[in-house]
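Asks: Here's my sequence, what's the structure:
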Amino acid sequence: MFCTIALFAFNATEAQNIQNNPGSNHGNKFEQLGTILPTPNEYRTASGAPGPKYWQQRCDYDIKCSLDEVNQKLTGSEKVTYFNNSPDVLTYLWLQLDENEHSSVNNSGYQTSSSMQQNVNVAMLDRADENKTDNGYGDKITKLTDATGKVLKYTINKTMMRVELPIPLKPGQQFIFNLDWNYHISDRFKYNGRGGYEYFPEDGNYLFTMTQWYPRLCVYSDFQGWQNHQFVGSGEFALTFGNFKVQMTVPADHVVGGTGECQNYQQVLDAKHFARWQQAQTAKEPLQIFTLDEAKAAETKKSSATKTWIFKADMVRDFAWTSSRKFVWDAMPAYVEGKKVMCMSYYGKEAYNLYSKYSTKLVAHTVKSYSHFTFPYPYPVAQSVEASNGMEYPMICFNYGRTEKDGTYSEATKNGMVGVIIHEVGHNFFPMIVNSDERQWTWMDEGLNTFCEYLTEELYDNKFPSRRGPAYTIVDYMKMPKDQLEPIMTNSENIIQFGPNAYSKPSTGLNILRETIMGRELFDYAFKTYAQRWAFKHPTPADLFRTMEDASAEDLDWFWRGWFYGTDPCDIAIDSVKAFKADVNAEPKLTSRGPAERGIDKPAVPAFDDISKVRNREDKNIKFLTDADTSLRDFYWRYDRGMEAYDSSYKFKTTPPSFDAMDDAAKQKYAGKYLYEVSFSNKGGLVMPIILQWTYADGTKETERIAVQIWRKDENHVKKLFVKDKEVVSVLLDPMKETADIDVTNNTWPKVDAASNFSIYKAKQAARGQSQGLNPMQKAAQK
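Replies: Purely as a prediction, here's the structure:
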């Protein structure tokens, strides 16, 4: 008989046209990227590897600075040695003055649309009114001389500073100059930004996160010359590798953490704390160098003396540090291919019950996991700082995750903390080592890092509810109106949906490549090749695209074209099924149950058991961290597994679609071969593999995969003839939700009505990562 299921098309307009023959129904989506990518040359090859004449600049810094806690001011001086490794003669240098972001007169000047709301934040009005005058923030340059003391000319253009060279700097030469500066440190909660201070009124103390704090060189590269785009805020940084020596003078009772290794712990720590530091070198569990009781005592006694901490870091692109008397500081070693990495955490009492248990172990887990997928972690330390923040720098990062005052916390807070620590520590690999240009291509660090974060979360706990990575989690973004979308290949400052575009879509795309298109073995080899080729270098998107193909023998231009250069979603529909020897007339029955009143949080397990989780469980070589280290199993580990009671009166249930089974008589009636001609439509525009799950009359299932190239001669409609030994009762497209198909109502045959929707509302949180409100831990304690 003949059976046809007709479905409605999703109308979409093109976001951009990068095709040679857009009027054709084929030959476009599989067209090679060709001239869209830069022409290969002796610096960057067609294979995606650095060329025989690849070069990059170097810049060394010797910095001394002093922190004035009372007046929230930083004063510094730096000796800068710039090496011209390029084949070009330079007549000037460009520096970034990132602190000018907070200046009312020297910021980038970029503005966005705004409107008057009925309820207006006073701080917002204060900032708007403040813009009329100089608010006093931003870098103040007090001295600029060459190595002989001769004054140098310079020009400040908003967040950039051009230094005029007294004589041209030829290839192979170096130039040394000295720079003195100061600035007022901003309140991060008032002025936003990645660095500044947080004030704790209940104990009268400060927590300083010193980032983008010194004038630093812009990147000069073979593919664009000076990268001196203004610093607006969302677009992060393009930076030059070099060696750092940094001396920070701070209040004597502060604990300091920074990029690299401290050179004078024995001088800045008393005998007791230095002995603990030495014990931590071989500790099996995080050892507290400064304890909670000591941190609480320090909060009540503020020293007027100072100490100078000295740090050194080699072959890094940046330097950041933190300082506060509020810190608990713990440490333990991790080992990557036999090399010791000191993993450390700094956190106040507000985060103690979370960070003391998880932070340093998560640092160690992240370093080891990323090393497995890329290259061995090369630095001697890795550090996590709780600062109600989320930002990354070489060997140190700032994260969030605070408890209730009683020490309990919600599962959302814990999972958010786990995710942000993995994410920010992971940034050591992308872009701190694989040093892409974040100012231009946010996705090259955030997207690649979020993908590796997902792999690492999966290896942490198979039930961890990762928000970015599985294909089904990107569907809501992919189905948005086209005027709210832009291609991944968009400058960071011009993105509307910044998180989905720069983080979720590229990381999801890489996971689709790994699990669905290339397979783990091919993908992992190619991805590792890219990471190793471009470690401590400056890659571009073309270098990634070309390497992934070069190392795998997979033609992926169709994928880069659709997923990275376009905005079309995946929406493949089953239009019709012609069945021979089959009489499939059974009507599907759908049962559903609406949401009940929402109460206490239910266990935060993933909504869908995605393919990565399934394969990771099946892989006998994988042992999840919470299985290897049972000390990481807390209340929520048990809660997610039904080992802690959950109040079912608050729980709402939904019943998935189900079909009436065919009876035995019907199964026995049809014998021999069965032929099925299935017609498919590409309604979304993005070509993807076709994955079919056949359900047979005997109840068995079979999954069949058709490579994406089936669309190469007709990108809109294809048909496929299948020969089966058994009768088919239903066909399901993309059963494991691997392709981010935005409309699953046209993925089934026979057609199944869509389930009713329900809404979930998330409570607002005050500080980032601050646990608030009644949580299951508190309720359990009340019993």
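Asks: contacts and neighbour counts: CA atoms only from here.
Replies: Fine.
Asks: residue ranges of the helices in the stretch 401-550 of the chain, please?
Replies: 411-426, 442-460, 475-478, 498-499, 505-512, 520-533, 541-550 (DSSP state H, counting those that start in this stretch).
Asks: Asn157: which of those is closest?
Replies: Among the helices of the stretch 401-550 of the chain, helix 442-460 comes nearest to Asn157, with 23.4 Å by C-alpha to C-alpha.
Asks: can you give me how far the helix or strand in which Ala275 is found is from the chain middle?
Replies: Using DSSP states H and E, Ala275 maps to helix 271-280. Mean C-alpha position of helix 271-280 versus that of the full chain (C-alpha atoms, centre = their mean, to the nearest Å) differs by 35 Å.
Asks: Just the buried residues of it, please?
Replies: By 16 or more other C-alpha atoms under 10 Å, the buried positions in helix 271-280 come out as 273-274, 276-277, 280.
Asks: now those in TSV, with distance to Asp543?
Replies: Formatted as TSV, the buried residues of helix 271-280 follow (distance: C-alpha to C-alpha, whole Å):
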residue	distance to Asp543
His273	47
Phe274	46
Arg276	46
Trp277	42
Ala280	41
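Asks: How many residues are close by Ile691?
Replies: Ile691 is flanked by 21 other residues according to other C-alpha atoms under 10 Å.
Asks: The structure of the following sequence is requested for comparison with the preceding one:
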Amino acid sequence: MRKFGLAIALFALVSTEGWSQARRSEQNHAERFEQLGTMLRSPNVYRTASGAPGHMYWQQQANYVIDVELNDDNQSIKGSQTVTYINNSPDQLTYLWVQLEENQRGPESEAPKVAESSINSRMTMRTLEGILWENEEFGYKVLDVKDENGNALSVAVNKTMMRIDLPEPLKAGETFSFKVDWSFNITDRMSYISGRPGYEYFPEDGNYLYTMAEWFPRMAVYSDFEGWQNKQFLGRGEFALTFGDYEVRITVPADHMVGATGVLQNPEEVLSATELERWNKAKQTYDNPVIIRTQGEAEKLEKGKSTEKKTWIFKAENVRDFAWTSSRKFIWDAMAVKQGGKDVMAMSYYAKEGNPLWEQYSTRVVAHTIKSYSEKTFDYPYPTAISVEGSNGMEYPMICFNYGRPDKDGTYSEAVKYGMISVIIHEVGHNFFPMIVNSDERQWTWMDEGLNTFMQFMAEQEWDRDYPSRRGPAHKIVPYMRSEKQYLEPIMTNSENIIQFGPNAYAKPATALNILRETVMGRELFDFAFKEYARRWMFKHPTPEDLFRTMEDASAVDLDWFWRGWFYETEPVDIAIQDVKWFKLDNRTPAEKKAADQAEFEREETYISKEFNKADVPQTVLEADPATRDFYNSYDRFAITPEDEEEYKRFMASLTDKERELLNSDLNFYELTFENVGGLVMPLIIEFQYADGTSEIERIPAEIWKLNETQVTKVFPKKKEVVQFVLDPYRETADIDESSNYWPRQYQPTRFELFKGRGGARGASTGDNPMKRAQKKK
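Replies: Sure thing, here's the model as predicted:
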């Protein structure tokens, strides 16, 4: 990738899309293979042209000491925290920015204001509540900010962001500590407010399950490439956060079980003797999870509410965030996983409503995810990895909240089972991207969701060879790539501006990376380069440029055309076999050539008029008048002359041994013409199916389109006769029209169904599931 060569200006590439499309329609050679050039940030002392951190790379640090108390009677929370901010930048700072995500659920939130809404003939109460949005009771209620000496600090709160004006500038290398007291009412995340954190209420037993995330004021990121990342939180674009160390004291009802980011510091104080014994056993168990609090024990606790309190103390080092969960409903199991010369504790917290699925699968899936991701990136560095059943799907360092609840009779559909396994893999996998490889989610959702979905796909296939992965295989992105232009944006689009969020930010980048691995680069080159990216940027803040440059730097593969087509543009893959011609070397003798010429002449001169004229024209002029005849009427054009024989002998004598071998090889030459209908250039993968029933595949790099991006012709010499040509036989390139990938063309009928009622799709959880039906037969 040339980083400093001549390139079209960014304005021309981005702002003049109409000109760009017009140019493409008029020219066979446009810009698909031009280097990205000025579309990428310039390398500097902080980030190198190779994609690695520079020799002067820096990042900020924020350490937290937090005391928090949960009120289970009125579902509220209050806390006090001390933040120590370390300015590792070369810059002098006059203010700090702090994120207040809880305000996104408050009355002044912009989220409902910028969301479209409409009235239909049938409306749910939840939808109407979302339109009304009168959340006066939510958002931060108390927000008291002081310096470490107790002096009030000047602050300005702008919805989900708070600026702290410093008493004096914070110089490079200096530290500033401040205290924040706060409180808020916890939202019902099962209601119209939704969101990631909050509580779920269980009316059957009158208990709550709390998933506490985005719950405390958190430092925004100040970086070399963006300065302060202080974009407002609207709910979709997630987080940019600063690494630091945490000590958190969580006070909850004494009968609650708490799971959190980090390591529990006082298990002897908060666990029963039996639970402590089981916990210590789990730390030495590597094959199956050990249940530390059983379902029966949890069900007993559900029946009463303790009036006493316990404080759980957790510490976590070098994390970018902290989350926790609490409930008296929790069953808890754990097992140890050997990883990188140390033991990692894989754990799960779930209510009885999650069984039997969660007891069987959750912790085992956590352990598998740690092993799979570590093999492809770096050894999982944290001491714990926790999966919590919270009818949710969201990730935080060392802890994540997931869904997957069976029916009340304990049966479940395939969709529920595989959905649960997939979401656990995905959310645990987020520990790698972006909890450790700490990209800016608010700006580039795809850098964590897309990369993680790609990793998830590989982990799913390692779990089960027939795993029904939703995202990753190239052909599964085709419906999105077929979308109308107005519903498509480049992957390199801000999180809040994406219409089809899941396909764009999750599926398309995951598919692109899978194609890169399987088809463009090959597994060996890709795996080395991808691991190098992860290793370079673990516990740091990478940008897209750092990924793009590292993948090329570590592989020696020029991928600018790929990043441009898949990440910066919206064209689909649609390559067609336009024409096929068959040629053979002419190694015939003069007699063979004359005989073939005569047969061809006779074929050309046989037509219907001549047949009819045998009866309708009794005698021609030539037949009636000998004077009309001359030399050519008796000349045999197909006779073999001595000159023909002599010329053939001279030609054969002039051949070298290699030329004679080629002449007698009886090779078939197939000239294939390909048309780039969709616009996105890709390699050509051609299957040749032979008359003897065998086949072979040839792979032509995408660079074949360099001089003509709309149509290319390629000749393939083959010893065998080809009866069928198939383009992209393994569906590797996400071609949106496979009907043009065959020669001769193959036509298949589009079938329609006669039915009385439509059933659910495979694995759907609507109606009876196969497990339920099987139980009914017993």
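Asks: quick one on the thing from earlier: what's the helix holding Ala275 of the first structure aligned against in the second structure?
Replies: Matched against the second structure by TM-score structural alignment, helix 271-280 of the first structure falls on residues 273-282.
Asks: Give me the mean deviation of that stretch from the first structure.
Replies: Here the mean offset of stretch 273-282 of the second structure against the first structure after fitting is 0.8 Å, by mean C-alpha distance after the TM-score superposition for the first structure.
Asks: Please apply the same query to stretch 447-461 of the second structure.
Replies: After superposition onto the first structure, stretch 447-461 of the second structure sits on average 0.5 Å from its aligned residues (mean C-alpha distance after the TM-score superposition for the first structure).
Asks: which residues in the first structure does that stretch match up with?
Replies: Under TM-score structural alignment, the match for stretch 447-461 of the second structure in the first structure covers residues 444-458.
Asks: which residues are contacting the matching stretch?
Replies: The contact list for stretch 444-458 of the first structure (C-alpha atoms under 8 Å, 6 or more residues apart in numbering) reads 365-366, 369-370, 373, 419, 422-423, 426-427, 429-431, 436-438, 464, 466, 468-469, 502-508, 510-511, 541, 612-613, 616, 624.
Asks: Buried ones among the residues you listed?
Replies: Among the contacts of stretch 444-458 of the first structure, those buried by neighbour count (16+ other C-alpha under 10 Å) are 365-366, 369-370, 373, 419, 422-423, 426-427, 429-431, 436-438, 464, 466, 468-469, 502-508, 510-511, 541, 612-613, 616, 624.
Asks: Can you tell me what Leu96 of the second structure aligns to in the first structure?
Replies: Aligned counterpart of Leu96 of the second structure in the first structure: Leu93 (TM-score structural alignment).
Asks: mind checking how far its match is from Thr155 of the first structure?
Replies: 11 Å (C-alpha to C-alpha, to the nearest Å).
Asks: which of the two has more neighbours?
Replies: Taking neighbours as other C-alpha under 10 Å, Leu93 of the first structure and Thr155 compare with Leu93 leading, 19 against 11.
Asks: residues contacting that one?
Replies: Counting by C-alpha under 8 Å, 6+ apart, Leu93 of the first structure has contacts 162-165, 217.
Asks: mind checking which helix or strand it is in?
Replies: Using DSSP H and E, Leu93 of the first structure falls in strand 90-96.
Asks: Okay, strands next: where are they in the stretch 1-150 of the first structure?
Replies: 2-4, 58-68, 73-83, 90-96, 140-146 (DSSP state E, counting those that start in this stretch).
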